[in-house]
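>>> Structure for this input, please:
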Amino acid sequence: MTYRLLRLILSLIAYVALRPQVSGLHNVPRRGPVILASNHLSFVDSILIPLVVPRHVSFIAKAEYFTGRGIKGRISKWFFTTMGNIPVDRTDPRAGQRSLEDALEVLDGGGAFGIYPEGTRSRDGLLREGRTGVAWLALAGHAPVVPVALVGTDKVQPVGKRFPRPYRGVQIQFGAPIDPARQLTAGVKPAQARRELTEQVMTSIQRMSGQERAPR
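The predicted model follows:
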């Protein structure tokens, strides 16, 4: 109930301030495990995607959002916990693997998980090479990957800015699901299967977002 109320309030604010253009939502399965793999331009990406998708989407969030002190810390912990985000300690040498294991639990429970294959926000607008964690998840969780392309969120809250601002040029596009079954049955080596699947995802994101690919 708390999540639904928070989502409703944030959705109203987002649609009034941003009027995002959303397309391709029919590509997101209404039930069952699914991975939403998106380009990453701004902090608000992890808020906007769950607001427009008609199901609960979990994202990884840095542990500091859950451990702050005082009123601000309590509000931050309540917000990210209510949104269903999963804390990850970035100082842990195994943080990357632990986050994938947590994500796999979400998929095993039939949930939706959001991930940024680039690994971090783009500071220059270029689309970085995808890391193969998204493919590992898809193959291990037998979950389709829905590529997501965000446009204009860097204008809402550029990297380094503390607060968002109104901007009416935001676009969110959901591409056709990519089924990992081909890699599972093609008989290719696991590392090759992960790289091929990751490249499929990144190519789809690039086509929708129009971003230039960064040099490898």
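
>>> hey, let's count contacts and neighbours off CA atoms from now on
Fine.

>>> where do the helices sit along the protein?
Assigned helices in the chain, in chain order: 2-17, 45-52, 64-67, 70-82, 95-108, 133-141, 153-156, 181-185, 190-209 (criterion: DSSP state H).

>>> before we go on, could you also do this sequence so I can check it against the first one:
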Amino acid sequence: MWYWLFKYVFLGPVLWVLGRPTVEGTENIPAEGGAILASNHQAVLDSFFLPMRVSRRITFLAKSEYFTGTGVKGAFQRWFFSVAGQVPIDRTGADAAQDALNAGLRVLSQGQLLGIYPEGTRSPDGRLYKGKTGLARMALESGVKVIPVAMIGTAKVNPIGSRLWRPAKVTVRIGEPIDFSRFEGMGGNRFVERAVTDEVMYKLMKLSGQEYVDIYAATLKKAATTGSAPTAVPEAALAPATDVTRMPDTRAS
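This is a model prediction of the structure:
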């Protein structure tokens, strides 16, 4: 009940006024059954604008820091993100990747919609960064389809580091579901997982119009704090995965 009150009564009207959101492709969301909504990540509000115009509940995997604050502010954050349909994931522990995978698979096994951000963190500069293969592991183990979602304009409403939201036009583009059944039984193969992830990122690049950078956003953020300079692979390295034996990327993710 709290989720729907939150969506339609509390936050929804505020976001509607601020973002005047246009949603394209809602027909690509299945009426029932599990599916992965894989989105680019521009702002914290991405997790709130998308559910506004989707009739089904969407569960997002969120960093545990949103749920561990103290005092009144911490209590409010825990309530806020819980009723918004977010599940906490500890990204710092030795088993962080497996914990996230297990949490996502639980949601999908219940026939629900799972929202994830393949980049793993918000884009630091508006570009689209290399996707992490946890997305592929979930898709291959669950057998569900992956629906690419492009969030456009949310960074203007909720810029990184800003305390106040600002009015700006938001567009949500929902792409056609991607069926990876051709890779059935190949879960755990790092080349297949990279191929699946890169295909999703290619679709996101086309939907969003973002420039693609073939490094992890987290790597860039870390380099910014250490003064090192990460090397990006040209955009041409990203292509739809139709034949895994022809994929140019042979690095472990």
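
>>> that older thread, and Ser38 of structure 1, which of the helices of structure 1 is closest to it?
Evaluated over the helices of structure 1, closeness to Ser38 of structure 1 peaks at helix 190-209, with 7.0 Å, by C-alpha to C-alpha.

>>> Compute the number of surrounding residues for the residue mapped onto Gln200 of structure 1 from structure 2.
The pairwise alignment with structure 2 assigns Gln200 of structure 1 to Glu199, based on TM-score structural alignment. Residues contacting Glu199 of structure 2 under the criterion other C-alpha atoms under 10 Å number 21.

>>> what do you get for Ile36 of structure 2?
Using other C-alpha under 10 Å: Ile36 of structure 2 sits among 28 other residues.

>>> so what's the aligned partner of Ser109 of structure 2 in structure 1 up against?
With the correspondence set by TM-score structural alignment, Ser109 of structure 2 lines up against Asp108 in structure 1. When contacts are counted by C-alpha atoms under 8 Å, 6 or more residues apart in numbering, Asp108 of structure 1 touches 33, 141.

>>> likewise Thr197 of structure 2?
Residues counted as contacts of Thr197 of structure 2 (C-alpha under 8 Å, 6+ apart) are 118, 131-133, 135-136.

>>> how close does it get to Thr154 of structure 2?
The span separating Thr197 of structure 2 from Thr154 of structure 2 equals 23 Å under the rule C-alpha to C-alpha, to the nearest Å.

>>> Likewise for Gln42 of structure 2?
Relative to Thr154 of structure 2, and taking C-alpha to C-alpha, Gln42 of structure 2 is found at 6 Å.

>>> Ok, Gly74 of structure 2 next?
Following C-alpha to C-alpha, the distance that separates Gly74 of structure 2 from Thr154 of structure 2 is 24 Å.

>>> pretty sure Ala96 of structure 2 contacts Ile89?
Yes. Proximity of Ala96 of structure 2 to Ile89 meets the contact threshold set by C-alpha atoms under 8 Å, at 7.4 Å.

>>> In terms of neighbours, single out the busier of those two.
Of the pair Ala96 of structure 2 and Ile89, Ile89 is the one with more neighbours under other C-alpha under 10 Å, namely 22 against 13.

>>> What residues does that one make contact with?
Remark: with contacts taken as C-alpha under 8 Å, 6+ apart, Ile89 of structure 2 is in contact with 61-64, 96, 99-100.

>>> Quick one, which of those residues are buried?
61-64, 100 (16 or more other C-alpha atoms under 10 Å).

>>> farthest pair in those?
Of all pairs drawn from those, the widest gap by C-alpha to C-alpha lies between Ser64 and Ala100 and measures 10.9 Å.

>>> so what's in contact with the two at the same time?
With C-alpha under 8 Å, 6+ apart applied, the overlap between the contact sets of Ser64 of structure 2 and Ala100 consists of 89-90.

>>> Pick out the residue nearest the middle of structure 2.
Note on structure 2: the residue nearest the mean C-alpha position is Tyr117, at 1.7 Å, using C-alpha atoms, centre = their mean.

>>> ok, and what's touching stretch 175-184 of structure 2?
With C-alpha under 8 Å, 6+ apart as the criterion, stretch 175-184 of structure 2 contacts 25, 28, 139-140, 143-149, 192, 196, 200, 203, 207.

>>> Quick one: closest of the helices of structure 1 to Val34 of structure 1.
Of all those, helix 95-108 comes closest under C-alpha to C-alpha, at 6.8 Å.

>>> how far apart are that closest one and its match in structure 2?
On superposition with structure 2, the average gap between helix 95-108 of structure 1 and its aligned counterparts reaches 0.9 Å (mean C-alpha distance after the TM-score superposition for structure 1).

>>> thinking in terms of the whole chain, how far from its middle is that helix?
The chain centroid and the centroid of helix 95-108 of structure 1 are separated by 14 Å, computed with C-alpha atoms, centre = their mean, to the nearest Å.

>>> Check which residues of that helix are buried.
Result for helix 95-108 of structure 1 [16+ other C-alpha under 10 Å]: buried residues 99-100, 102-104, 106-108.
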